[in-house]
Structure formats: C-alpha cells, structure tokens
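Trainee: fold the following.
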Amino acid sequence: MESLIAALTLVVVGYIAGSVKIINEGNEGIVERLGQYRRSLKPGLNFVIPVFDTVLVETTREQVLDTDPQQAITRDNVPLTVDAVMYWKILDVQKAYYGVEDLESALTNLVVTALRGEIGQMDLRETVSGRNKINQALLHQLDEATESWGVKIMRVEVQEIAPSKTMLESLELERAAESKRKAAMSETESMVESIQRISRALQGQPNSQAVLQYLVAQKYVEANLKLSESDNSKIIFMDPKALTETIGELISTDQAELGNGNGNNL
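Mentor: Purely as a prediction, here's the structure:
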C-alpha cells in the first residue's frame, strides 16, 4: 500500500513538474496540442498539459540580419556591389511561426530583392549620394511586406555601395583623359593669347608674319615633345599646310581688329 502511495505521489509530482513551463524575459512561447496551435505563452510561469502539449519558444528581442554583398545594377547600367543590415523583431509569435516557413531566409531574400529594386530606379550619382533615401525607402517597403509575418522592421542601413573593379578602372581612365583634355585646352589657349600679343607687338614690322609662323611652329614642336614623354599618349601631327593657314587667319584677324581700333581712335 505504501509503495502504491509513493508511486502515485511520484506520478503527481512528475505531472506537476512537467506542466510547469517558465518563459524567460525577451521570449514568448507557442503551445501546440496534438499538433494544433492552442495559445501563446508570455514571459513568466506558465502551465501546460504534459505529453499532449508541445512548447516552442521564440525570441522577441531585436535581431540583426546582415546580408552578404550583392550585385545590383543602376538605372544607367552601372554594376555595383551593395550590402545592407536590417534590424528587426517579432511582434506576433504566432504569425512569425506559422506565417512563413523559414523566417530569416525569407527576410534575407526580401531585403536583397528590395535593395536591388531600389538601386535599379536610381542612377550612379543618385545612388552614391542618396544613401539615407535608400534606407528610408527600404524601411517602408520591408515593414509593409513583413506585417503579415508578425515582424516589425526597426531600421535598415546600407553599409556599402561600391562600383565593380572594372567600373572603377574605367572611371579612373575617364578622369585621367578629362584632366589631359583640360590641360591641352589650357595650353592651347595660352599659346593663342601669346601669339596675339606678339602679333600686336610686331604690327607694322616687316616680315612679321614669318616671325609669327616660326614662333607658332616652335610651340607646336615643343607641345609634341611633351606629349611624346608619356607612355600612354598618342601623338597626332597637324598638317603643315593647315597650320600655316590657321596662323594666317589668326594674324589677319588680329591685324583687322587692330586696324579697326586705330580707325576708331582717329
């Protein structure tokens, strides 16, 4: 008899112990009874029916989802490498557990898709300078899309927006070419101004046109020698006849302007 009472006591104690479920702060639980959802458990002391009830625990703390670097293409067809971090938390454990099969995988795919779509609507300049705009657009899209999953998107931050290596090399070549073009234009303008000053100084002197032609030819040779010092430069020699005609037009124009000026002063 005593052994029976002891056995019953053990069964009762075991049943009570098995029915007690403590949920820690920052977590919530789901109770499934015979495979069906019954209720959610809040942090603290909870009671369930042993054997029949299964308890699944999910965290409700804020979590971080860091996506791997992804390839995206801007509106002007520039390939970029982009990376984003999303901060999120579960508000409704039931929806988060039953609404989608793999929550983190679904969130990752959603972030990547939204990020590529947002980048595709902007050109390169807008993308690089509009990081805050991208963050806000992603936050709005993702928060709305995950509402049915019981998830709240706290914030989204784009960490990296970088052109591909090939694009960086292409941009560097373009900048170098633009710099050389501006330098060549500046040198040409300086040479023209110098020739015009000399033309005015030689006004009325014999053989002035021959002197100017010699000076221009000398400048032309010096410029080509400078270009030849660069390994990447392509030297294009001007037709001597065209050079002479250009000099003649420049001198004639300058002399005509001086003549008109002298006439006005009379």
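Trainee: hey, let's count contacts and neighbours off CA atoms from now on
Mentor: OK.
Trainee: distance of K241 relative to E187?
Mentor: Distance of K241 to E187, given as C-alpha to C-alpha, to the nearest Å: 22 Å.
Trainee: neighbour count winner among these two?
Mentor: Taking other C-alpha atoms under 10 Å, K241 and E187 do not tie; E187 has more neighbours (13 against 9).
Trainee: what's the distance between the more buried one and Y214?
Mentor: From E187 to Y214 the distance is 18 Å (C-alpha to C-alpha).
Trainee: likewise for A17?
Mentor: Distance from A17 to Y214, by C-alpha to C-alpha: 109 Å.
Trainee: strands of the stretch 1-150 of the chain, start to end?
Mentor: Assigned by DSSP state E, counting those that start in this stretch, the strands in the stretch 1-150 of the chain fall at 20-23, 27-33, 36-41, 44-47, 53-59, 63-66, 70-73, 79-90.
Trainee: distance between the fourth one and the chain's centre?
Mentor: From the chain centre to the centre of strand 44-47 is a distance of 48 Å (C-alpha atoms, centre = their mean, to the nearest Å).
Trainee: swap in the last one?
Mentor: Taking C-alpha atoms, centre = their mean, the mean C-alpha location of strand 79-90 is offset from the chain mean by 12 Å.
Trainee: next: the fifth one.
Mentor: Going by C-alpha atoms, centre = their mean, the spacing between the C-alpha centre of strand 53-59 and its chain's C-alpha centre is 41 Å.
Trainee: could you do stretch 59-68 as well?
Mentor: That offset, for stretch 59-68, works out to 22 Å (C-alpha atoms, centre = their mean).
Trainee: just stretch 95-102 next, same as before
Mentor: Distance, centroid of stretch 95-102 to centroid of chain: 32 Å (C-alpha atoms, centre = their mean).
Trainee: and it, which residues are buried?
Mentor: Across stretch 95-102, burial judged by 16 or more other C-alpha atoms under 10 Å covers 96-97.
Trainee: and for it, what's in contact with it?
Mentor: 90, 103, 106, 148-151 (C-alpha atoms under 8 Å, 6 or more residues apart in numbering).
Trainee: format those residues as CSV; extra columns: distance to K133 and neighbour count.
Mentor: Below are those laid out as CSV (distance: C-alpha to C-alpha, whole Å; neighbours: other C-alpha atoms under 10 Å):
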residue, distance to K133, neighbour count
I90, 25, 22
L103, 26, 15
A106, 24, 12
S148, 25, 14
W149, 25, 19
G150, 25, 18
V151, 22, 23
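Trainee: the structure of the following sequence is requested for comparison with the preceding one:
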Amino acid sequence: MLQELVTAAVAVGVGGVAYLVAGARVVKQYERGVVFRLGRVVGDVRSPGFTTVIPAVDRLRKVNLQIVTMPIPAQEGITRDNVTVRVDAVVYFRVVDAAAAIVNVEDYRFAVSQMAQTSLRSIIGKSELDDLLSNREKLNEGLELMIDSPAIGWGVQIDRVEIKDVSLPESMKRSMARQAEADRERRARIINADAELQASKKLSEAAKEMSDQPAALQLRLLQTVVAVAAEKNSTLVLPFPVELLRFLEKAQQQPPPPPPAGP
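Mentor: All right, here's what the predicted structure looks like:
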C-alpha cells in the first residue's frame, strides 16, 4: 500500500512538472506576449521574463516591439507637371500596442507595406518634380502623416519616412543638364557685364581726376612704361602724345587759306 502511494505521488509530481514545463514560456526583453484562451484575449499583455499558460487551452503570441526598417519598392508615377518618375523610400515603424497589432489586422507588416506604397504613389501625383528633388523634408512629413493615420488603429506607430531616390528618364536628365549649363552661362555673362560696368565707372572717375591734374596722366604713362620694360626688356616704348594727333587732325580738316588778291 505504501509503495502504491509513493508511486502515485511520484506520478503526480512528474505530471505536475510536465504540466508546468508544457505551460512555461519566456518573453524576451524586446517582446510582449498576448494570450488567447479558447480564441479570446485574456488578461493583460505579458511583460518580458518568465510566464506560464494553460497547456492545450492557452496560446501565447509574441509581438516584436523593435523598430522595423521596411523599404518601399520603387513606385512609378506622373508628377503634377507631367514628368514620369520612379521613387523609392524607406519607412521606420514599431508596434506600440501588441494586442491591437494581433487582433485588429491580419498582418500588420503587410498592411504597413501596402499603405506605404499607396501613399507614395499619391504623393508623386500631388507633387511637382522640383519638390521631389529639392523639398523632400516636406514630402517626408506628408508621407508619414498619410501612413500613420490608419496605422494608429493597428497598434503601429510610424517613426519616420524617408524618400531615398528619384529616378528620371534619360531625356529629362539631358534636358536638365542643358538647362543648368545655360543658367550658369547666363550668370557668368551677368557677372562679366556687371564687372565691365563697374570698371567703366572707375575709369570715368580716373579720367576726370587726370583731366584736372595733367601731371597724373604723365605719371600713369611712366608707370605703364615701367611695367612693359619689366616684362620684356628688349621692347622699346616711345610715348606718343595723343594731343599731337588731334592737332594734326584738326589742321587737316581746316580749309586752305584763300589766295591773296591781285594788285
């Protein structure tokens, strides 16, 4: 009789240990556990650490709370100014409500991916090419808002959305290169013209000063001679006064004197 009791106690102990082992679960630090009992969510979300469930009755679903980096496949669309582009992006999100992520949506990763692709195509159609190329911060904010609005009901929070690359047709790239080159040439010509205008004003002021001080013109002439002699010592420079040329021109234009009258 005693042996049977010992055997029964051992059997019960072994069964209890087996039952405990079968119901033992470990939830990692970056996870949360949702327990389904006969198909219904029971209790609060299980925190990280050791926990137990009822074998054959409870089912524990673990949800990862780490930030997920999901690339959005390149989407082709036509911008508001009728330019065909291909745009790809990346979305960063994480689960903030484990129970809602399991109950409210079948596959929250797939749902976020499809919503991101749809929102990206919508952003392409509402934006112009210049906005896609130079105003990405504003587009990123709009794209994040479009994805985050429905994701709140899925227990998912969108942390950030970034547009990675904008691919243009080759013809558009060549047209933009020609436009940029023409714009650079226009700016260069404007700068040269502005420099010529400033130089002409300074030369006009210098001419006025030299006309008031004739010695200044002579000093400037001597400086020019020194500069030429420093570069090429074999060159002989003979300053020729411009006033003499003007005098000869005036003398040539004057009519000859009339012949003297006869006696």
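Trainee: what TM-score do we get after superposing?
Mentor: TM-score of the superposed chains, computed with TM-score structural alignment, normalised by the length of the second structure, equals 0.63; 180 aligned residues with a C-alpha RMSD of 2.2 Å.
Trainee: can you give me the buried ones in stretch 45-56 of the second structure?
Mentor: Quick answer for stretch 45-56 of the second structure (16+ other C-alpha under 10 Å): 45-47, 52-53.
Trainee: for it, measure first residue to last.
Mentor: End to end - C-alpha to C-alpha - stretch 45-56 of the second structure spans 19 Å.
Trainee: show residues contacting that stretch.
Mentor: With C-alpha under 8 Å, 6+ apart as the test, stretch 45-56 of the second structure has contacts from 19-20, 22-35, 59-60, 98-99.
Trainee: for PyMOL, what selects the buried ones among those residues?
Mentor: A single PyMOL command is used to select the members of the contacts of stretch 45-56 of the second structure judged buried by 16+ other C-alpha under 10 Å:
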select buried, resi 23+27+31+32+33+34+35+59+60+98+99
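Trainee: quick one, helices of the stretch 101-250 of the first structure?
Mentor: Secondary structure of the stretch 101-250 of the first structure (DSSP state H, counting those that start in this stretch): helices at 103-120, 124-129, 131-145, 165-201, 208-228, 240-265.
Trainee: turn those helices into JSON lines, columns for distance to L80 of the first structure.
Mentor: Formatted as JSON lines, the helices of the stretch 101-250 of the first structure follow (distance: least, C-alpha to C-alpha, whole Å):
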{"stretch": "helix 103-120", "distance to L80 of the first structure": "9"}
{"stretch": "helix 124-129", "distance to L80 of the first structure": "9"}
{"stretch": "helix 131-145", "distance to L80 of the first structure": "14"}
{"stretch": "helix 165-201", "distance to L80 of the first structure": "9"}
{"stretch": "helix 208-228", "distance to L80 of the first structure": "35"}
{"stretch": "helix 240-265", "distance to L80 of the first structure": "47"}
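Trainee: who wins for proximity to V156 of the first structure among those?
Mentor: Nearest of the helices of the stretch 101-250 of the first structure to V156 of the first structure, taken as C-alpha to C-alpha: helix 131-145 at 5.5 Å.
Trainee: matching residues in the second structure for the closest one?
Mentor: Under TM-score structural alignment, the alignment places helix 131-145 of the first structure onto residues 136-150 of the second structure.
Trainee: which position in the second structure pairs with N224 of the first structure?
Mentor: Using TM-score structural alignment as the criterion, N224 of the first structure has no counterpart in the second structure.
Trainee: mind checking how far the residue nearest to the spatial centre of the second structure is from A116 of the second structure?
Mentor: The second structure has R136 as the residue nearest its centroid, 5.3 Å off, counting by C-alpha atoms, centre = their mean. R136 of the second structure sits 16 Å away from A116 of the second structure, going by C-alpha to C-alpha.
Trainee: other residues contacting stretch 64-72 of the first structure?
Mentor: 79-88, 104, 108, 111-112, 116, 119-120.
Trainee: now it: buried residues?
Mentor: Neighbour-count burial for stretch 64-72 of the first structure flags 65, 67, 70-72 (criterion: 16+ other C-alpha under 10 Å).
Trainee: the second structure: matching residues for that one?
Mentor: Going by TM-score structural alignment: stretch 64-72 of the first structure matches residues 69-77.
Trainee: on average, how far is the matching stretch from the matching bit in the first structure?
Mentor: If you overlay the two and look at stretch 69-77 of the second structure, the average distance to its match in the first structure is 1.2 Å (mean C-alpha distance after the TM-score superposition for the first structure).
Trainee: now I73 of the first structure. Nearest residue, chain neighbours left out?
Mentor: For I73 of the first structure, ignoring the flanking residues on the chain, the nearest one in space by C-alpha to C-alpha, 6 or more residues apart in numbering is P79 at 4.5 Å.
Trainee: burial check on the one you found, number of neighbours?
Mentor: 20.
Trainee: state the distance from it to E126 of the first structure.
Mentor: For P79 of the first structure, the distance to E126 of the first structure - C-alpha to C-alpha - is 14 Å.
Trainee: and S3 of the first structure, by the same measure?
Mentor: 81 Å.
Trainee: who's more crowded, the two?
Mentor: Between S3 of the first structure and E126, E126 has the larger neighbour count (other C-alpha under 10 Å), namely 15 against 8.
Trainee: residue contacts, that one?
Mentor: Here E126 of the first structure is in contact with no residue (C-alpha under 8 Å, 6+ apart).
Trainee: the one 5 residues further on now?
Mentor: With contacts defined as C-alpha under 8 Å, 6+ apart, the neighbours of R131 of the first structure are V158.
Trainee: how long is stretch 61-68 of the second structure from one end to the other?
Mentor: 18 Å.
Trainee: residues touching E144 of the second structure, list them.
Mentor: 158, 160-161.
Trainee: most neighbours of all those residues, which one?
Mentor: Within the contacts of E144 of the second structure, V161 tops the neighbour count with 25 neighbours, counted by other C-alpha under 10 Å.
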